[in-house]
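> please work out how this folds:
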Amino acid sequence: LNIIYDKLIQIPGFTCIKPQGAFYLFPNVKEAVALSGYETVDDWAKALLEEEKVALVPGTGFGAPNNVRLSYATSLEQVEKALERIHTFMKSKVQA
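So this is what the prediction gives:
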């Protein structure tokens, strides 16, 4: 969890409260969405899925429209790859 959390908060526009025992992170991505030029978290998450093949669940269904759910109930290697892809996505959007 510490490794994943530390890498997550390095992604531009991501803020997150460190969970105490869940199998997912629930970062606020409002700034990331704005930085990358999208109107909504849903649109941003859809583009991330299409372009980088990373699926995050928008927080709209959980009453938190500025957040996404990122499960880490898989191997550390898989989560690290996903975080790298999210970071790549953000770098491409912010520099575009």
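
> hey, let's count contacts and neighbours off CA atoms from now on
Will do.

> would you list every one of the strands in the chain?
With DSSP state E as the criterion, the chain has strands at 24-25, 57-58, 68-71.

> in JSON lines, list these along with distance to Ala82 and mean neighbour count.
Compiled in JSON lines, the strands of the chain are given as follows (distance: least, Cα to Cα, whole Å; neighbours: other Cα atoms under 10 Å):
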{"stretch": "strand 24-25", "distance to Ala82": "13", "mean neighbour count": "18"}
{"stretch": "strand 57-58", "distance to Ala82": "14", "mean neighbour count": "20"}
{"stretch": "strand 68-71", "distance to Ala82": "10", "mean neighbour count": "19"}
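
> please provide the structure for the following sequence as well, for comparison with the first:
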Amino acid sequence: MAREGRLIRVEVALTHLDGFMEYFGHNLRHSRQEPGCIQFRAARSPSEEKEGGPAIFHVWEEFVDEAAMRSHHASAHFQRWSAWRAEQGDAVVRVGQVTELWPED
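Got it, this is the predicted structure:
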């Protein structure tokens, strides 16, 4: 059984920060309760932000396996977040992700 993890960078226009905190916060709280979730954490990175630019967040999500990650993506809370994000266009951008975990000892 191989764990599945992702490090995701999200850029959020300051005009959309309240919505992001509501919708992503809902997703984060519910994702942590999923049976296959090992970790689901988010952090804002002010040192990367430029004046007048977007807020930058890094999200670490780790699940017991690929099936648990797929289940997460199918969940109502993820779908709610994903739909909201899509409606925001360029104001909320998922910039990238790293999907390969460090080899186990």
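
> where does the TM-score land?
Once superposed, chain against chain, the TM-score is 0.44 (TM-score structural alignment, normalised by the length of structure 1); 66 aligned residues with a Cα RMSD of 3.6 Å.

> let me have the strands of structure 1 in CSV, adding distance to Leu35 of structure 1 as columns.
Compiled in CSV, those are given as follows (distance: least, Cα to Cα, whole Å):
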stretch, distance to Leu35 of structure 1
strand 24-25, 21
strand 57-58, 17
strand 68-71, 16
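
> all strands for structure 2, in order.
4-12, 37-44, 55-63, 92-98.

> what is the last one packed up against?
Think strand 92-98 of structure 2. strand 4-12 (3 or more Cα pairs under 8 Å, 6 or more residues apart in numbering; DSSP states H and E).

> between strand 37-44 and the strand it packs on, find me the angle.
20 degrees (axes from the mean of the first three to the mean of the last three Cα atoms, to 10 degrees).

> and strand 4-12 of structure 2 with strand 55-63, angle?
160 degrees.

> just to revisit the earlier point, can I get the strands of structure 2 in CSV including mean neighbour count?
Formatted as CSV, the strands of structure 2 follow (neighbours: other Cα atoms under 10 Å):
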stretch, mean neighbour count
strand 4-12, 20
strand 37-44, 16
strand 55-63, 20
strand 92-98, 15
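
> got a markdown table for these, with distance to His30 of structure 2 too?
Listed next are the strands of structure 2 as a markdown table, based on distance: least, Cα to Cα, whole Å:
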| stretch | distance to His30 of structure 2 |
| --- | --- |
| strand 4-12 | 17 |
| strand 37-44 | 10 |
| strand 55-63 | 12 |
| strand 92-98 | 20 |
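
> so which of those strands comes closest to Gln79 of structure 2?
Closest to Gln79 of structure 2 of the strands of structure 2 is strand 92-98 (Cα to Cα; 15.0 Å).

> other residues contacting the closest one?
The contact list for strand 92-98 of structure 2, computed with Cα atoms under 8 Å, 6 or more residues apart in numbering, reads 6-13, 16, 20, 85.

> so which of the strands of structure 1 is nearest Asp6 of structure 1?
Across the strands of structure 1, Asp6 of structure 1 has its closest neighbour in strand 24-25 (11.5 Å, Cα to Cα).

> tell me the helices and strands packed up against the closest one.
Under the contact criterion of 3+ Cα pairs under 8 Å, 6+ apart, strand 24-25 of structure 1 touches strand 68-71.
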